[in-house]
Structures are given as structure tokens and as C-alpha cells.
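Peer 1: Below: sequence and its predicted model.
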Amino acid sequence: MALASTSFSGRPASERASLMALPPPPDAEGELLGQVMTGKISRNEHRTAMAVLAQSDARTHPLRVPAE
């Protein structure tokens, strides 16, 4: 993270302000929700896609149980 903050703080104030005004990038869950809300996918397709995302996330970032 230090690298990102260093490059950000090294920019002119006007450029930093314009970068801060940008909306956050869409995440997969938000994108899927938008598709359900607009009728592009069904609730069942949304549920299936969310399950796939959860499985992928579990493989990428497994939860660790602390030792007792």
C-alpha cells in the first residue's frame, strides 16, 4: 500500500482532487445485483453466479481458524 499512497501524494492537488471524485470501481456482486434489478438475469441466475463467486473467493482467500 505504501507504493500507491506515495504515487498518489506525489501528484498535483488538482489531479488528486479529480481522482478522489471518481466513483469506486464496480465489484462483481454489485454488477450482478444491477443485472438482476434491470432484468438482464433471473434471481436463480444471480444465486448461481453468487455461489460461483463465493467458491472462487474461498479458494483465493481461505478463512483461517486461529489456534486455541
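Peer 2: On my side now, so go ahead.
Peer 1: alpha carbons only for contacts and neighbour counts from here, please
Peer 2: Will do.
Peer 1: residues near residue 32, how many?
Peer 2: Residues lying near residue 32 (other Cα atoms under 10 Å) number 19.
Peer 1: Please, which helix or strand holds it?
Peer 2: Using DSSP states H and E, residue 32 sits within helix 28-37.
Peer 1: other SSEs contacting whichever helix or strand comes after that helix?
Peer 2: Toward the C-terminus, helix 28-37 is succeeded by helix 43-60 as the next helix or strand (DSSP H and E). Applying 3 or more Cα pairs under 8 Å, 6 or more residues apart in numbering; DSSP states H and E, we find helix 43-60 packed against helix 28-37.
Peer 1: ok, second structure coming up, stack it against the first:
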Amino acid sequence: MKIIMKRGYCPKCLEELGVLNSPDQLRVLEAQGKFPRRVAPLMWDADEVDDWLERFTGIRPQRPVCDC
């Protein structure tokens, strides 16, 4: 059985991308359907976040420099 690991963004990665909301605020937005879903308690699906940012800015974001 294969385990597929999804790439994720931690709060530090999101801050580098310009998303300055706290993790608690992001959970509220996620529950309202206004922000991509989490894949772990403090990790958001990177592909969904990239798509979300591209929709609002018109530019595909570069990967942040982070060791998460």
C-alpha cells in the first residue's frame, strides 16, 4: 500500500506568501469555505493554497523557503 504525502504549508510558509492571518482565523475561514482545507493541524494543502492565491492575485506563487 502506498502512502501519498501531500505538500503542505505551515503558518510560516503562509506568512511568506502574504497570508498574515493567524491559524485560528484561517480555521474560521476554512469552516466558512473561504480558505483551503488543512491536511494536518497546522498544515494547509499547498496546491489548494496556490490555486486560491492565483485566483485572487492572478499570479502563481513561488514556493516559500521553509523547512516544514
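Peer 2: Looks like it arrived, so ask away. These numbers come from a predicted model, not from an experiment.
Peer 1: TM between them?
Peer 2: Overlay of the two chains. TM-score (TM-score structural alignment, normalised by the length of the first structure): 0.29; 29 aligned residues with a Cα RMSD of 3.5 Å.
Peer 1: buried residues in the helix holding residue 32 of the first structure?
Peer 2: 32-33, 35-36 (16 or more other Cα atoms under 10 Å).
Peer 1: From the residues you listed, pick the one nearest residue 59 of the first structure.
Peer 2: In terms of Cα to Cα, no member of the buried residues of helix 28-37 of the first structure lies closer to residue 59 of the first structure than residue 32, at 20.3 Å.
Peer 1: ok, now which ones touch the closest one?
Peer 2: By Cα atoms under 8 Å, 6 or more residues apart in numbering, the contact set of residue 32 of the first structure is 46, 49.
Peer 1: May I see the buried residues of the host helix or strand of residue 16 of the first structure?
Peer 2: According to DSSP H and E, residue 16 of the first structure maps onto helix 13-20. For helix 13-20 of the first structure, the neighbour count (16+ other Cα under 10 Å) marks no residue as buried.
Peer 1: Pick the one among the buried residues of helix 28-37 of the first structure closest to residue 53 of the first structure.
Peer 2: Distances from residue 53 of the first structure to the buried residues of helix 28-37 of the first structure, taken by Cα to Cα, are shortest for residue 32, at 10.5 Å.
Peer 1: I'd like the distance between that closest one and residue 60 of the first structure.
Peer 2: Taking Cα to Cα, to the nearest Å as the measure, residue 32 of the first structure and residue 60 of the first structure are separated by 20 Å.
Peer 1: Residue 52 of the first structure now?
Peer 2: 12 Å.
Peer 1: Thank you, goodbye.
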